[in-house]
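Asker: Okay, sequence plus prediction incoming.
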Amino acid sequence: MKFSLAHKTAIVTGGGSGIGKAISKTLAAQGAHVMILEMNVANAEQTQREILEEGGKSSVYQCNVANQENVGQVVGSITKEHTIDILINNAGIAHVGNVEQTSETDFDRIYNVNVKGVYNCLYSVVPHMKEKGGVIINMASVASSVAVADRFAYSMSKGAVLTMTYSIAKDYVQYGIRCNCISPARVHTPFVDGFIKDNYPGEEKEMFAKLSKTQPIGRMGLPEEVANLALYLCADEASFVTGTDFPIDGGFIKLNG
């Protein structure tokens, strides 16, 4: 079977909802034992139930990726019984606003989850991966490399994710660790629906259509499409791929403007 992940253990942060849920289910369907690290345990357990019902393997750990001690404890628990083959740094939060609309509290909140959270997971997992190699995928964004209006703090954080990816790939290629990142444009998740509902009451259909059209292809991406790209990068079929950013954006980066 192509893209088999049989006998592999994968950590997916923020794996209980949205893109993270799709990645968790896709990796599990290909044979991986998926460790879902989530703040929201209810979401994680629902995803786990769906994986188990489909014959997959999954475990759930409550984890705040912004807390290094917590991450270290969770990773330590996992490595007592499993070798970590795959790390998906997916957990992240958003903020809308330019620099004048970004308070220090806003900035620190984004930094702590989107930047420090990725660092914390890398810091805990990489030493274990050095023994046998492994795969790391960081979830970046089109905002990592092109200007997106009113996304000052978010763009800062995703730019850092992009360059952390390059650093890990460079520093650990000799250990058999491959590190890449995925940069989605807008993806239709419950977060998007909630954002539109909260900020544009009564105009949901119009705003959904407007946001969809910002991708030249004319629609938002699907979580499963991002998950399929992640699956390829995790599999042995991508063994020659490292240190690369993979936009999945409906033409957003190259075809706009």
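Answerer: Cool, got the structure. Numbers count the residues shown, from 1 in each chain.

Asker: From here on, just use CA atoms for contacts and neighbour counts.
Answerer: Noted.

Asker: dump the residue contacts of the most centrally placed residue in the chain.
Answerer: Taking CA atoms, centre = their mean as the criterion, Asn90 is the residue nearest the geometric centre of the chain, at 2.1 Å. By CA atoms under 8 Å, 6 or more residues apart in numbering, the residues touching Asn90 are Val12, Thr13, Gly14, Gly15, Ile19, Gly20, Asn138, Met139.

Asker: Included below, for side-by-side comparison, is a second structure:
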Amino acid sequence: MDRTTLDLTNRRGIITGAGQGIGRALALEFGRRGGHLLLVGRRLATLTETARLVAVEGGTTEILVEDLTQPGSVERIAETVASWGVVDLLVNNAGNVRAGRLELTRDADVHSMIDLNLTAPILLTKALLPALRQSGQRHGSILLNVSSGIALVGMPFYSIYAATKAGIAQFGESLRRELIGTGVHVATVYPGATDTAMMASQNAGADLGWGRRSLEDVITDLIAALEAGEHEINTAPEGRRAMQELNVTDPLAVDAALAPGLEALELAVRDHRSI
């Protein structure tokens, strides 16, 4: 697999879910490298704060308030960047989560996770792919999909979220192979539990296997791997990686390891919700 070093400077592109967490942190990283970014999210206030922080770092931004699950949102994003001339970055980061037993999950929450975590990034990538291809032929472009460590080890009480994150990972893998030779670098990042606002309502700790990494450490690893030209970027801590490896070789052993803590885990995650 090609691992040509990537130049992340002066990128012009779109970051979804840019109002907080990983999306905001990536906006700052590309901003300090001279990027011009379209910040997409649902809340003007948080996007405005991201734009201010990017400006401090030396980057420039435009803001587009959109709910990516609503009709017309993808078209409005594409229209916004149509006049740019160059679009060489797309970060599909926006996502949501609702944990709990499957039979207790509202149908609306099922649709919400699938629509935002999986359908929206696929449709947005489809709409922007011609521009990414064009830039890729000239100087290379980047498509970064934010999956999750839960795509590598499906955790109890996260069945729908895991399905969407595994789906976006396989979408990226398939598309990467489809785009070989086009200059479009397709990468997928698998963050483990990260200390962001999205995790604020989740109360599982390290004793239940949910030790969190700082956002700064996750982004440092992500950017270093992306600059090194990696396509599959795993930012999980070492303990979680051991479970990921065991899940490949002996998945029933993972089942057995998780079983004693199921009741405690359900109690700890039942209020985990960002929808």
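Answerer: The structure has been received and is ready for your questions. Note that the structure is a prediction, hence the values are computed from the model and not measured.

Asker: and Ile15 of structure 2, what pairs with it in structure 1?
Answerer: Using TM-score structural alignment as the criterion, Ile15 of structure 2 maps onto Val12 of structure 1.

Asker: rewinding a little: gap between the residue nearest to the centre of structure 1 and Leu37 of structure 1?
Answerer: 10 Å (CA to CA, to the nearest Å).

Asker: got any residues that touch both of these two?
Answerer: Val12, Thr13, Gly14, Gly15.

Asker: ok, back up a step: map the residue nearest to the centre of structure 1 onto structure 2.
Answerer: Aligned by TM-score structural alignment, Asn90 of structure 1 pairs with Asn93 of structure 2.

Asker: what helix or strand is whatever residue of structure 2 lines up with Glu53 of structure 1 on?
Answerer: Superposed on structure 2 with TM-score structural alignment, Glu53 of structure 1 falls opposite Val56. Assigned by DSSP states H and E, Val56 of structure 2 belongs to helix 44-57.

Asker: what sits up against that helix?
Answerer: Against helix 44-57 of structure 2 from outside (CA under 8 Å, 6+ apart): 18-20, 24, 27-28, 31-32, 39-41, 60-63, 65.

Asker: Inside helices: which ones of these?
Answerer: Arg24, Ala27, Leu28, Gly31, Arg32 (DSSP state H).

Asker: any idea which element the corresponding residue of structure 1 for His185 of structure 2 lies in?
Answerer: Aligned counterpart of His185 of structure 2 in structure 1: Arg178 (TM-score structural alignment). Using DSSP H and E, the element containing Arg178 of structure 1 is strand 177-184.

Asker: Show me what that strand is packed up against.
Answerer: Using 3 or more CA pairs under 8 Å, 6 or more residues apart in numbering; DSSP states H and E, the elements in contact with strand 177-184 of structure 1 are strand 134-139, helix 152-172, helix 223-234, strand 245-248.

Asker: Can you lay out those as JSON lines showing mean neighbour count and distance to Cys121 of structure 1?
Answerer: Putting those into JSON lines (neighbours: other CA atoms under 10 Å; distance: least, CA to CA, whole Å) gives the following:
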{"stretch": "strand 134-139", "mean neighbour count": "25", "distance to Cys121 of structure 1": "10"}
{"stretch": "helix 152-172", "mean neighbour count": "20", "distance to Cys121 of structure 1": "12"}
{"stretch": "helix 223-234", "mean neighbour count": "20", "distance to Cys121 of structure 1": "17"}
{"stretch": "strand 245-248", "mean neighbour count": "21", "distance to Cys121 of structure 1": "19"}
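
Asker: In a markdown table, list those along with distance to Leu5 of structure 1.
Answerer: Formatted as a markdown table, these follow (distance: least, CA to CA, whole Å):
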| stretch | distance to Leu5 of structure 1 |
| --- | --- |
| strand 134-139 | 12 |
| helix 152-172 | 21 |
| helix 223-234 | 8 |
| strand 245-248 | 21 |
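
Asker: ok, which pair from the shared contacts of Asn90 and Leu37 of structure 1 is furthest apart?
Answerer: Val12 and Gly14 (6.4 Å; CA to CA).

Asker: so what sits against both of these two?
Answerer: Gly20, Ile36, Leu37, Asn90.

Asker: how far away is the first one from Cys181 of structure 1?
Answerer: Remark: distance between Gly20 of structure 1 and Cys181 of structure 1 (CA to CA) = 14 Å.

Asker: Nearest to Gly211 of structure 2 among the ones in helices among the contacts of helix 44-57 of structure 2?
Answerer: Arg24 (22.0 Å).

Asker: hang on, the earlier thing: wait, isn't the match of Ile15 of structure 2 in contact with Ile88?
Answerer: Yes - using CA atoms under 8 Å, Val12 of structure 1 is in contact with Ile88, at 4.8 Å.

Asker: who's more crowded, these two?
Answerer: More neighbours surround Ile88 than the other of Val12 of structure 1 and Ile88, with 28 against 25 (other CA atoms under 10 Å).

Asker: packing partners for the helix or strand encompassing that one?
Answerer: Using DSSP H and E, Ile88 of structure 1 maps to strand 86-89. The elements that strand 86-89 of structure 1 packs onto, with contact taken as 3+ CA pairs under 8 Å, 6+ apart, are strand 9-13, helix 116-129, strand 134-139.

Asker: what range in structure 2 does the helix or strand immediately after it in the chain sit on?
Answerer: Once the chain leaves strand 86-89 of structure 1, the next helix or strand it forms, by DSSP H and E, is helix 104-110. Helix 104-110 of structure 1 corresponds to residues 107-113 in structure 2, going by TM-score structural alignment.

Asker: what about the helices and strands packed on strand 177-184 of structure 1, which gets the closest to Gly194 of structure 1?
Answerer: If you check each of those against Gly194 of structure 1 by CA to CA, helix 223-234 wins as the nearest, at 15.8 Å.

Asker: quick one on the thing from earlier: could you check how far the match of helix 104-110 of structure 1 is from the centre of its chain?
Answerer: Taking CA atoms, centre = their mean, to the nearest Å, the mean C-alpha location of stretch 107-113 of structure 2 is offset from the chain mean by 18 Å.

Asker: Tell me the mean distance between it and structure 1 once they are aligned.
Answerer: Taken over the aligned residues, the distance from stretch 107-113 of structure 2 to structure 1 averages 1.3 Å (mean CA distance after the TM-score superposition for structure 1).

Asker: Name the surrounding residues that touch that stretch.
Answerer: By CA under 8 Å, 6+ apart, stretch 107-113 of structure 2 touches Thr69, Gly95, Asn96, Val97, Arg98, Ile160, Tyr161, Thr164, Ile275.
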